[in-house]
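Student: next come a sequence and a model predicted from it.
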Amino acid sequence: MAKVKTLVITGYGTNCEKESAFAATQAGSDQTDIAYFSDLVAETYSLTDYNFIIFPGGFLDGDELGAAQAAALRWRYMKTVSGISLEDELKNFLASQGIILGICNGFQLLVKLGLLPAAGGRYFERQVSLSHNDSARFEDRWVHLVCNPDSPCVFTKGLDQLYLPVRHGEGKLIAKSEQVLTELQQANLIALQYIDPQTGQPTQKYPENPNGSPLGIAGLTDPSGRILGLMPHPEAYNHPTNHPAWTRGKTTMLGTALMERGIQYLRRL
């Protein structure tokens, strides 16, 4: 019987589902399935049959109304054919100790649903959002990241630094208030930060920080550490040849390391 069962959710403009599924399988997932949002409504797939859910990147609804805004409303108000709220399905999944990874557009969805950062344990309350990059352009580049060693995040345990690609137009984190930013720092919910590779320190300097997020925030976790959302694309670095300098032997930690940590966590349960 499969120990780690991963569900990658696609539809409405998502376009990174196949590489996300491949990366999860490569990282050790015993069973990996791809389901359309409509499959969840039709109950062809159920979230509670899995213990790892990935919300991959893409352009949900063409980013109309703001990145992932329409998708968040679907999750909040739509029901399955049996009349079960999809939001309740997510709540049941989290109650079963499942883990969630949201990448780029998936991260945007998680913050608009209020699953991240859930500071103070306030889940399904929107505390932050992600807005247009300070550069006012779509950023497609590689970035250096540092992992917070004090974060409860199960995906980043034992990791130090990562080098991953970004490709987004709306990646700047906007907090509801300064108090929320303070809570993120005090509770170590900032799991990943953009850094200057020369100093190793978090930065807001462009292009090392591609969007202008305060505190160099590139990824957030929740108080349980079982949810991670990040703007960079770990699934896009699933083989050494994905690295822009692979022919010169300058590869670093693979992005699938994040998924490996999550899968290792599930195996210990």
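Tutor: Structure's in. What do you need?
Student: only C-alpha atoms from now on, for both contacts and neighbour counts.
Tutor: OK.
Student: what about the spatially closest residue to P117 that is not a sequence neighbour, distance to I34?
Tutor: Using CA to CA, 6 or more residues apart in numbering and skipping residues adjacent in sequence, the residue nearest P117 is D222, 4.9 Å away. For D222, the distance to I34 equals 25 Å [CA to CA, to the nearest Å].
Student: quick one: which of these two has more around it?
Tutor: D222 (27 against 18; other CA atoms under 10 Å).
Student: ok, and here's another one to check against it:
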Amino acid sequence: ELAGASAQKLHINELIANPALIGDFELIGFPGGFSYGDDIAAGRILANRLRHKLMDQLLAAADRGVPMIGICNGFQVMVKLGLLPDPHAGTQTATLADNESGRFTTKWVNMTVPAETCCVWTKGLTELDLPIAHAEGRFVPQSDEALARWNDNGQIAIKYAADNNPNGSTADIAGVCDPSGLILGLMPHPERWIHITNHPHWQRKGEAFKSQTPAGLKMFQNVVEHVTASTPATA
């Protein structure tokens, strides 16, 4: 809402009971958390429910240009659902595996945005700090060919900075988008840096830092601006 949108929280059961609701949304978010206790694998059970109950509606939303975001567990869900990185592949083409450390990791991490990315969410960002909090965040592509295709398409949206990969993700990948740049999934938490005071070192930074728009808020502002610009004006 700080970015200029109105937010509505809906339980998955509400959407399954009335799938047509998805057609009313101009933005869709899959939040972080531990859906179904991360039993079997992180995000797997929720992904299976979505695949069998709501996949047609989600693909239709993607086709009409509805931006989507999956954060942490939401990213795990989107990847295991097959909504990212290739929404129309009809199968899962990547996964998020256990951290190489074998441990749950929570800390702030420095990241970069590739200059060639097509991602709408990260427009105007080149470097950012965001917090992570996960045990299964290691991005692994199905194949080297798939990774090369995503690179060529500009689908690598966010990377962990050099020598700062917290989980062993292939090619330091922290987030990916679909070919349109509108559907983003990432392990870091942009929603946890929407006020300057969210940053752990904000008091040590200079005035220039304190006057900037936090990177997390900037990401949401980017996509709200995109939706606003894409929505026809009413008489």
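Tutor: Thanks, I have the structure now. Remember, it's a predicted structure, so these values are computed and weren't measured experimentally.
Student: quick one on the thing from earlier: quick check: the aligned residue for the residue nearest to P117 of the first structure in the second structure?
Tutor: Superposed on the second structure with TM-score structural alignment, D222 of the first structure falls opposite D178.
Student: then A42 of the first structure?
Tutor: Matched across to the second structure, A42 of the first structure falls on A17, judged by TM-score structural alignment.
Student: G43 of the second structure versus I71 of the second structure, what's the distance?
Tutor: In terms of CA to CA, I71 of the second structure sits 11 Å off from G43 of the second structure.
Student: brain fart, G4 of the second structure
Tutor: Per CA to CA, G4 of the second structure is found 29 Å from G43 of the second structure.
Student: for S35 of the second structure, same thing?
Tutor: S35 of the second structure is 6 Å from G43 of the second structure, by CA to CA.
Student: can you give me the helices in the second structure?
Tutor: With DSSP state H as the criterion, the second structure has helices at 12-17, 44-53, 55-63, 73-81, 144-153, 207-210, 215-230.
Student: now render those as CSV, adding distance to L125 of the second structure.
Tutor: Formatted as CSV, those follow (distance: least, CA to CA, whole Å):
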stretch, distance to L125 of the second structure
helix 12-17, 32
helix 44-53, 30
helix 55-63, 24
helix 73-81, 20
helix 144-153, 18
helix 207-210, 14
helix 215-230, 8
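Student: can you say which of these is packed in most?
Tutor: Highest mean neighbour count of those: helix 73-81, a mean of 28 (counted as mean count of other CA atoms under 10 Å).
Student: what's the mean deviation for that helix versus the first structure?
Tutor: Aligned to the first structure and superposed, helix 73-81 of the second structure gives a mean residue distance of 0.7 Å (mean CA distance after the TM-score superposition for the first structure).
Student: between that helix and helix 55-63, how many degrees?
Tutor: 110 degrees (axes from the mean of the first three to the mean of the last three CA atoms, to 10 degrees).
Student: spatially, what comes nearest to Q127 of the first structure if we skip its sequence neighbours?
Tutor: K176 (5.3 Å).
Student: which residue in the second structure aligns with the one you found?
Tutor: By TM-score structural alignment, K176 of the first structure lines up with Q142.
Student: who's in contact with that match?
Tutor: Residues near Q142 of the second structure by CA atoms under 8 Å, 6 or more residues apart in numbering: 93-95.
Student: change it to 10 Å
Tutor: Taking CA atoms under 10 Å, 6 or more residues apart in numbering, we find Q142 of the second structure in contact with 92-95.
Student: how about K123 of the second structure: what's its closest non-neighbour residue?
Tutor: Per CA to CA, 6+ apart, closest to K123 of the second structure is N222, 6.7 Å.
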